Each structure stands twice: as C-alpha cells, then as structure tokens.
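Novice: Structure here, sequence nowhere to be found:
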C-alpha cells in the first residue's frame, strides 16, 4: 500500500520560473555553467554553486551552509514563494521529439522505502548516501524530485487529463526545447481520490534517484531518533517525488567505452571474445543491435555484431539475463579485467540517446580502444530485478523524463 501526501511547495514566481529552473549541476559543461552564472542572476545554479559569488571552489559543510544562505536570499527576494495549502502538482513535459510525459509531484513515504513498498533496482554507494544526507540535513530542502513509476491507472489518468484542460500555473520552454507545465491541485476530494488509488498499489518503483531516496530515508531515521516528540507526520518522514505511469517511462541504454584492451592485441582480444559470442565484422557501416543478448562493438575502425553463444552462458536469475550484467560477466571482467564498474577509470558510459556516431568518434579519437552498444532494458526487466531483490550494474539505464531543479521545492 503506497502512501503519498500533498505538501506546500516553495516555487518560483510565474515570471521567473523559466529563469530559475535548471538541469542537474553535473550535466552542464563548465562553459555552460559559467554562462548561466554570469548572465542569469535567478538561475538555481547560484544556490547549488554558492562559491561563484566568491570566485572560488567551496566544498563540504562550508558549501552546505552557503547553499542554505543563497536559498534564503532567493526567498527573501521573493524569487521563491511558498504555497499556503498542501497540494499535489500535476507536471507535464513535452520534449523536443514531441514525447509527452504526465505525472504527479507529491511527497513519498520514507517508511515505504524502508519496507520495500518502494522498490529499488540499483545499488547505492554508502559514502555518496552519507554526503547527500549531510547536505540535506544542513540545507533543509529538496529541489529535485526522485522519479517513481506506478502501474497505469485509469482513475489517475482521468484526473490528470481533466486538470490539464485548465490554465497551467507554469508554462515554460527550455533552451533544450522541452516545454514544461505545472498545475496546482488543492481540492481535498481530488487529493483524497489520488491517495486512495495509490493505497491500492502494493508496490511502486524507483526509476531514477536511488541515492536521493536512500539519503532522504537515512535522514528521516536520524531526525526521528533525535526527536523525542516524533509523531510520524513530520515533513522529514517524506521526500519529494515525481510519480509517472509505467507506460510513459522512457528507458535508454548506456553504452560502454573502454580505454584499453588489457594488454591484448586486437587479434587476441577477438579470439577470446569468440568463446562467448558469434562475431561478424560489419565494416564501416554503423551497427546498432535490435535484440536482447546481441551487442554492437566498435574496434579499430570497424563495427562488429556480437551474438551470445547461449550454450556457454547460464541464466540463473533475472539479473543474469540483463545485457549489462551479461557483458560484464563475459567481456568486461574476464577479458578486459574491469572488476569494479563504479570506480575503474578505464570505463566510461555513454547514454544511448546519443547517436552511434558518438561511440565511434570516442574510439576514433584515441581516448578509448573499444566501445560496446546494447538494447535498452525494458520496464518488465527493471521491475523483475527489483522484485527479486537484485541490483543492476551501474549505468544500466538512462531514464526519461528528466525534471528541472528548483521548480518545486520540498522543505523539511
């Protein structure tokens, strides 16, 4: 039984939302960040990069305190205003390719995360969890929702469709040519109906934001233990999420780029590959796989197709059947010597939204020796792995939609 609650979002004013909204900090190049910081005083990047004001890099607790200060200044200057009534927020994105995403911004339950009502499919790294927990504890807000997905629901879909006929609170287009819309839902009867529909759901799934949800849960546990008057209704018992139906989730693959062949010659490498795959040289024409257990490879100016020899590989569970795991078990670990997918600097990941040409050019540049492509994970695979209590290798999925930071903010 999934529990979601409305909350009083802190939001930019209508005239400034397009200036405030930003992508995740890490997705900008240095030149892009500097341009936005130089010429847009309202960008949310000023909050998450407070050292810009002092022309130096600031880290750790000092940075967290300054983030809180910059956020307070945005509120004092009325760039941000808090809603008076707890609300759900209908959020719609139409991307540059005319894909449409509809969902609900609400607060998800940390207890649901602990009890596995909210299921995970990806491992988290402890030190990253603790860093983000410390950050949240100092700043006291969350500005980027965790992406959660739920089974398609006709009642919720009908409510969203009806509300979207009204004038949106926000409507803005980004420089990426994605158009964002937001509607505020404060009608008690509508809120109750949405909550009742979620209560019927046994499980919902994290699509994107495993570290953010895990850190929020750790913070909830800390604050609960240190609050002698804990009641369970405190804001720290929840974390901001964007709930999207499963049918609208878009999952892309992450391709793999490897810097060297682990001391092997090209011929030696191909011979070792032959034990696990049927290999065909496709020449200069870009090749992209279209089936599970088929891979593309770009090596020394040529594309190759790799088809798994299933007689030599055993599928013992749902994780073994995942192509990212299969590639790790048959190639990356035994042949190329990459054991730690998270921390080995010999491997880089390229999201599958980028053209095959990007993989080719990365190898042709000399920075990488070989590149591998695969087909995207399906929502059914992702859910099965989560249901089985297993975890995907890092960078198994590149999931859309990607929300902007600073459009709705959850304080605790």
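Specialist: Yep, that arrived. A quick note: this is a predicted structure, and the numbers were derived from the prediction, not measured.
Novice: all contacts plus neighbour counts: C-alpha atoms, from now on.
Specialist: Noted.
Novice: doesn't residue 93 make contact with residue 242?
Specialist: No - checked against CA atoms under 8 Å, the pair residue 242 and residue 93 is beyond contact range at 11.9 Å.
Novice: okay, how far is it across stretch 384-393, tip to tip?
Specialist: 15 Å (CA to CA, to the nearest Å).
Novice: Buried residues, that stretch. List them.
Specialist: Under the neighbour-count criterion of 16 or more other CA atoms under 10 Å, stretch 384-393 has 384, 385, 386, 387, 390, 391, 392, 393 buried.
Novice: now, which of those residues sits nearest residue 48?
Specialist: Proximity of those to residue 48, judged by CA to CA, is greatest for residue 393, which lies at 28.7 Å.
Novice: residues in contact with that closest one?
Specialist: 122, 123, 324, 325, 341 (CA atoms under 8 Å, 6 or more residues apart in numbering).
Novice: ok, now residue 57?
Specialist: residue 51.
Novice: before we move on, which element is it in?
Specialist: Using DSSP states H and E, residue 57 sits within no helix or strand.
Novice: any idea how far it lies from residue 50?
Specialist: From residue 57 to residue 50 the distance is 9 Å (CA to CA).
Novice: need the strands for the stretch 101-250 of the chain, in chain order.
Specialist: In the stretch 101-250 of the chain, the strands defined using DSSP state E, counting those that start in this stretch lie at 118-119, 141-142, 146-150, 170-173, 179-185, 204-208, 238-245, 250-252.
Novice: counting contacts, what elements does the third one pack onto?
Specialist: If you count contacts as 3 or more CA pairs under 8 Å, 6 or more residues apart in numbering; DSSP states H and E, strand 146-150 packs onto strand 204-208, helix 210-225, strand 238-245.
Novice: Next one for the comparison:
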C-alpha cells in the first residue's frame, strides 16, 4: 500500500504566489538564479539557491549558504509572504502547458516506504548532491521542493481529485514561460480520509524525478531519529514532500546529447565506425525522431537520421533496449569513448524543451562537434524497469512541465 498523509503546508499568499513560486534549484546555475532574483526579490530561489545573496565566489555548499537559506525562509514567514494552513490538508496541483494538462496530489509520503521499495527508484544518486539536500533540509527545517512521483492510474483517485477541483483554487497564475499553475486545498477530514484510503489500494509509487530529494529525506530521517530519544515514527521528518500524478498524465520529452569532439576521428572514420551498428541518411532539416530506435545526428552543419540495425537490438533486456542505452552502448562508448556519461566532461545533456535549435547552436558554436536527438523514453518503460529493480542510464527522462518550488512547503520539525 502507498501511504499519503495530509499536512499543514506553508503556501505563498495568493497575491504573491506568481512572484514567490520558482523553478527547481537544479535546473539552473547560480548566475541564472542571481539574474532572476535581481529582478524579483520575492523569488523562492533566495531559499533554494541562497548563494544569490552572498558574494559570487562563495562555496555554494558551505554552511553560510544554508544559513542564509534559513534566514531567507524565516523572513518570508515573518513578512507573512508564506503562511501556514490551519488544518492538515492535501493539495491538488494542476499544471497546463499548451494543450497538456497534468493533475497531481501534493502529500507527505513515507520515508519508510521509500526505504522498503514501495516508493520505487530507477536512477542512481550522487553522494554530493544528496548531502547538499540533507544540509539544506537540516538547516532550514523544511523540505522546499517536492519529489515528482507517479502511480498507475486509478479511477477512484481520479474521481476524488476531480471532486476536489470543484471548489475555488487557493492559487492560480500563469508563469513567465506560459505554464499555468493552479492549486486547490483539501482540508475537510472526510475528503482527506477518502484520498488516503484510496491510495492504500495503490501497491507502489514510482519516482519520476527527485531521486536526490528522496534519498536525502531518508538520511535526514536517520539523523533526526538518532537525535530523538522519544522517536515514535509519527514525526514529520518520517515523511517527505511529493506531488503524485497518474501515469497517464506524465509528459516525458526527449533528453538529447552533445559531445565535444569525435575522439580523434576524421569525419570519414567516424561514419565508418558508426556503420557497425547504425544506418544513416542525410536529411534536409532537423531530425526529431518520431519512433523508437531512430536517432537524429547533427554534424558539420548537416542533419542525419540514424537507425539502429535490427540485429543489434535483438534480445536486449528492458534497460539495454532503451534508446538512451542503445546510443550509449553502441555509439557513444565504442566510437566516441564516452565511458561513464555521469562523470565524463566531454558530454552534455540538453532537455527536449529547448528544441533542435539548441543542438544546432551548441555544435555551430564550436564548443561541441556532434549532437544526437532521441525519441522520448516511455513512462511504461520507466515503471517496468523500476518494478524489476533496474537502474536506468543517467539523463534518460526529461519531464515537463517542471513543478514549481514553494507552491507548498513541508515543515519537518
């Protein structure tokens, strides 16, 4: 069963929500965050990327940054920019990006169930990124950004969510990027009980995005549990903030690759080695793959469509059969010598939201020599691999729209 728990969330006052709510801390660098906060001092980036209020040479993982995050969080409360709900509540978070709509439940989910594998992961995490979130949470006392979870769609939950949205929203705005964010609060005990009971029939939840947030919640729980001689398991630190969407609403975009060089190969030698596993055909314009097992490639101002040879993919398992794995295992590693894409500095990843034009720009700049566009990973592939306990390659999925931080904040102590 999946445990979901209502909580007394902190939310921005409606009139300021559009200014406060921010993109996640990990989709931008410090320079971008400084620019945003210089134009909008109410941005929640002053909490999630508090280095914006410190000298540019500050170590972003130093204690002074986390302390500044705490100070900025407390300022938002003191100024009544963020206020806490009186009653434990669930929240319904609706997002609309052009014609795509997704509706999720904002809830506190169980750290124990993450540890037990009821909340399933599909990616490895980096210890340094985990520790950054641990330090941020322990210093501020709050979970500022939600994990992005999914579950296999359930008609009962869908009906309860739709009923909750018949009330007036507590927050509704369209951000600068054109994405509309609408939030509903569900405080009535009968309604929260019905939602909690409905999720008890959901056997597992899946992490779509937010592996480091989830892993950090476990470490925070362990730290606070050790320091609490009267630990009961009911404390807020035993839960972490999440938004949970039905799998049918998930929008996964392509996650593309650019590589700095051709591993010392001439263009002719590169194409010769590529032909071991792929066929290719020159195209007149950008190639955005329309089906699995095909790829776009931009090299020397020219686009090509690649197709993996059938014999290469015969008998591959769920992970090895992913398009990201095929490209890595049969081209990036053997031809371009990209051994570990998590650490290799010669490869860079570009979310599909930026379009094919960004791939062209990066290669045409001379900073990169070749770009590859991919067909998006399917949510069913992600769930199947998670069910098997498998690990997907890094940068396999790019979810849109992104969840805004500060729509709801969860206090852990």
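Specialist: Perfect, thanks for sending it. A quick note: this is a predicted structure, and the numbers were derived from the prediction, not measured.
Novice: Got a TM-score for the two of them?
Specialist: Scored against TM-score structural alignment, normalised by the length of the first structure, the superposed chains reach a TM-score of 0.95; 410 aligned residues with a CA RMSD of 1.7 Å.
Novice: that older thread, for residue 130 of the first structure, which of the helices and strands packed on strand 146-150 of the first structure is the nearest?
Specialist: Using CA to CA, these put helix 210-225 closest to residue 130 of the first structure, at 6.7 Å.
Novice: Measure how the closest one sits relative to strand 238-245, angle-wise.
Specialist: 140 degrees (axes from the mean of the first three to the mean of the last three CA atoms, to 10 degrees).
Novice: distance from helix 210-225 of the first structure to the second structure after superposition?
Specialist: Here the mean offset of helix 210-225 of the first structure against the second structure after fitting is 1.2 Å, by mean CA distance after the TM-score superposition for the first structure.
Novice: list the helices and strands that helix packs on?
Specialist: helix 110-114, helix 126-139, strand 146-150, strand 238-245.
Novice: ok, residue 118 of the first structure - contacts?
Specialist: 2, 112, 203, 204, 205, 206.
Novice: circling back: in the second structure, which of the contacts of residue 393 of the first structure remain in contact?
Specialist: Mapping the contacts of residue 393 of the first structure onto the second structure (both residues aligned by TM-score structural alignment, their matches' CA atoms under 8 Å) leaves 122, 324, 325 still in contact.
Novice: any idea where the helices of the stretch 301-412 of the first structure begin and end?
Specialist: In the stretch 301-412 of the first structure, the segments counted as helices under DSSP state H, counting those that start in this stretch are 323-327, 356-364, 379-387.
Novice: Out of those, the one nearest residue 232 of the first structure is which?
Specialist: Of all the helices of the stretch 301-412 of the first structure, helix 379-387 comes closest under CA to CA, at 26.8 Å.
Novice: average offset between that closest one and the second structure?
Specialist: Helix 379-387 of the first structure versus its aligned partner: 0.9 Å mean (mean CA distance after the TM-score superposition for the first structure).
Novice: Go ahead and name everything in contact with that helix.
Specialist: Helix 379-387 of the first structure has contacts (CA under 8 Å, 6+ apart) with 119, 120, 121, 205, 246, 251, 318, 319, 322, 391, 392.
Novice: Identify the farthest-apart pair in those residues.
Specialist: Taking CA to CA as the measure, these have their most distant pair in 246 and 319, spaced 20.3 Å apart.
Novice: More neighbours: those two, which one.
Specialist: When residue 246 of the first structure and residue 319 are compared for neighbours, residue 319 comes out ahead with 22 against 18, by other CA atoms under 10 Å.
Novice: Would you agree the more buried one is in contact with residue 396?
Specialist: No - counting by CA under 8 Å, residue 319 of the first structure does not reach residue 396; the two are 11.3 Å apart.
Novice: how about the closest residue to residue 286 of the second structure other than its chain neighbours, what does it touch?
Specialist: In space, and not counting its chain neighbours, residue 286 of the second structure is closest to residue 303: 6.0 Å by CA to CA, 6 or more residues apart in numbering. Going by CA under 8 Å, 6+ apart, residue 303 of the second structure touches 282, 283, 284, 285, 286, 287, 296, 297.
Novice: go again using 10 Å as the cut-off
Specialist: If a contact means CA atoms under 10 Å, 6 or more residues apart in numbering, then residue 303 of the second structure has 281, 282, 283, 284, 285, 286, 287, 296, 297, 360, 371, 372 as its contacts.
Novice: Residue 411 of the second structure now?
Specialist: So residue 411 of the second structure contacts 7-10, 84, 137, 140-144, 236-237, 239-241 (CA under 10 Å, 6+ apart).
Novice: how close does it get to residue 251 of the second structure?
Specialist: 29 Å.
Novice: Could you do residue 73 of the second structure as well?
Specialist: Residue 73 of the second structure is 32 Å from residue 251 of the second structure, by CA to CA.
Novice: Tell me which of these two has more neighbours.
Specialist: Set side by side, residue 73 of the second structure and residue 251 show more neighbours around residue 73, with 22 against 18, by other CA under 10 Å.
Novice: Over in the first structure, tell me which residue corresponds to the more buried one.
Specialist: Alignment note: residue 73 of the second structure maps to residue 71 in the first structure; criterion TM-score structural alignment.
Novice: Now its match: which helix or strand?
Specialist: helix 60-76.
Novice: What is the corresponding segment of the second structure for whichever helix or strand comes after that helix?
Specialist: Note on helix 60-76 of the first structure: by DSSP H and E, the next helix or strand toward the C-terminus is strand 80-82. Here strand 80-82 of the first structure aligns to the second structure at residues 82-84, judged by TM-score structural alignment.
Novice: again, but for stretch 120-127 of the first structure
Specialist: The aligned range for stretch 120-127 of the first structure is 121-128, by TM-score structural alignment.
Novice: just the strands in the stretch 251-400 of the first structure please.
Specialist: 254-258, 277-283, 294-299, 302-308, 347-351, 370-373, 398-400.
Novice: and of these, who's closest to residue 21 of the first structure?
Specialist: strand 398-400 (17.2 Å).
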